[in-house]
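> sequence and predicted structure below; questions after.
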Amino acid sequence: MRRITAKCPTVEVPTMARSTDDTMALPLDVHVMRAAARSLLAEHADLFSEEQLETLTLQLRAHLMLAIPVVEALADRFPEDDVPSACAYSAVMEARTRLGLEPRRSVAGRGAYAQRLARSVNALCDHYENLSGGQPVVLDPERAALLGLWNHCLGCETCMARDEEGGNAHLPCATADRLYQVYRRAWHSPASASAETRGRL
């Protein structure tokens, strides 16, 4: 199958402040995130052009990739029997599932997919505000590495390239490969704060 590349729209993410112990202090801009979600859940959402829909979908995916490790890190602070954190874990799992799905080729199918992403964005914003009080969250090395990988991929034309059927072309990217290896090393590290909680997900 012939593969083609496509230039993806620029997706802005909040500035990440790195601390001295290789973690990241990261706030979520819930106002920007909710605004993006609201545009897809409004009554006129079906009037978006294909290009506008693609741009909004990429923005929502970026917001979810940013919010998932942050909300997960917040939930890790609470006991296993804590109800709000358990609900947050469920929202994280659902968001991950939706990120892994491929939308249908039709405009209606892509619109429905984007709306599901928008609902997950809203849900994670709710859990972030409920668990953090709106304060910045410090991420452990594993999640910081994962976030670095995601941030690269979202802004990389090679990683975001599409084939002629609209799916990801899976083109090789040396930078993404290197960042993935950094993430794998952090994931296997005994110092990873989330290692004890993976079984809960």
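All right, it came through fine. Here the structure is a predicted model, which is why all the values come from computation and not from measurement. Numbers count the residues shown, from 1 in each chain.
> please make it C-alpha for all contacts and neighbour counts, starting now.
OK.
> tell me how far I68 lies from A174.
Relative to A174, I68 is positioned 25 Å away (CA to CA, to the nearest Å).
> take a look at this one as well, against the first:
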Amino acid sequence: TELFSDGKTTVVYATTEPLEALQLGGHTVVLHEGRLLQQGDTLDVFNAPNSIQTARTFSDPPINLMHATLEADGLAQLGAELAIPLNAAQRRGAAQHKNVILGLRAHSLRLSAQYGDDFPIEAEVELAEISGSETYVHLHRGRLALVAQLPGVHDLELGALCNAYCRPDDLFVFAADGALLFAPHQSPSGA
């Protein structure tokens, strides 16, 4: 208490838990294998990770990553019979790239549509694990593997098909080399 009263004290706190870093706020430095990946205001780093590696380090559960080919009509083709429409800002950010990697945080997937532009991804339930008041649902569709972090307790049958909904506006777009091309718009509160 006295130590911090004059405002001239700096505290360095190291954690491997993204939630702890978000709760502490302030200035965050993201390191991986001894290399500096990114530094800045904690919410800025969380909302706009400069690379896939930073997004992986700062996401728990890990960020969902989907390889895609961009089509002239604005669709991100994820494979046979699955294409996600990108918004104008996402297309501008990726304009010089044919192959990209889409990132989607687990909390951005839902089991029911909530917004008019929600996009369904039909997938098979591989595992549903309850952790406190949340359910982590592991899904797959061909080579595509996703994890959804759902509030509440959900009883999902293994092997069952379900739709996981996401807003295309929630997608990060990364270059094939992992560099950030587009981060979803965040409100000033970080929500």
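Cool, got the structure. Only a predicted model underlies this, so the values are computations on that prediction, with no experimental measurement involved.
> got a TM-score for the pair?
Here the TM-score for the pair of chains, by TM-score structural alignment, normalised by the length of the second structure, is 0.23; 75 aligned residues with a CA RMSD of 5.3 Å.
> picking up where we left off before, the more surrounded of I68 and A174 of the first structure?
I68 (24 against 10; other CA atoms under 10 Å).
> element containing the closest residue to the more buried one other than its chain neighbours?
Nearest residue to I68 of the first structure, sequence neighbours excluded (CA to CA, 6 or more residues apart in numbering): V92, at 5.8 Å. Assigned by DSSP states H and E, V92 of the first structure belongs to helix 83-100.
> list of residues touching that helix?
With CA atoms under 8 Å, 6 or more residues apart in numbering as the contact definition, helix 83-100 of the first structure has outside contacts at 61, 64, 68, 71-72, 74-76, 78, 80, 116-117, 120-121, 123-124, 127, 130-131, 201.
> just to revisit the earlier point, and for the residue nearest to I68 of the first structure, the neighbour number?
26.
> taking the contacts of helix 83-100 of the first structure one by one, which sit in helices?
Among those, the residues falling in helices (DSSP state H) are 61, 64, 68, 71-72, 74-75, 116-117, 120-121, 123-124, 127, 130-131.
> can you select the buried ones among those for me in PyMOL?
The buried residues among these can be selected in PyMOL (16 or more other CA atoms under 10 Å) with this line:
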select buried, resi 61+64+68+71+72+74+75+116+117+120+121+123+124+127+131
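> look up how far F174 of the second structure lies from F182 of the second structure.
Where F174 of the second structure is concerned, F182 of the second structure sits at a distance of 7 Å (CA to CA).
> and those two? Which one has more around it.
Per other CA under 10 Å, whichever of F182 of the second structure and F174 has more neighbours is F174, with 27 against 22.
> element containing that one, please.
With the criterion set as DSSP H and E, the secondary-structure element containing F174 of the second structure is strand 172-175.
> other SSEs contacting that strand?
The contact analysis (3 or more CA pairs under 8 Å, 6 or more residues apart in numbering; DSSP states H and E) places strand 172-175 of the second structure against strand 99-104, strand 180-182.
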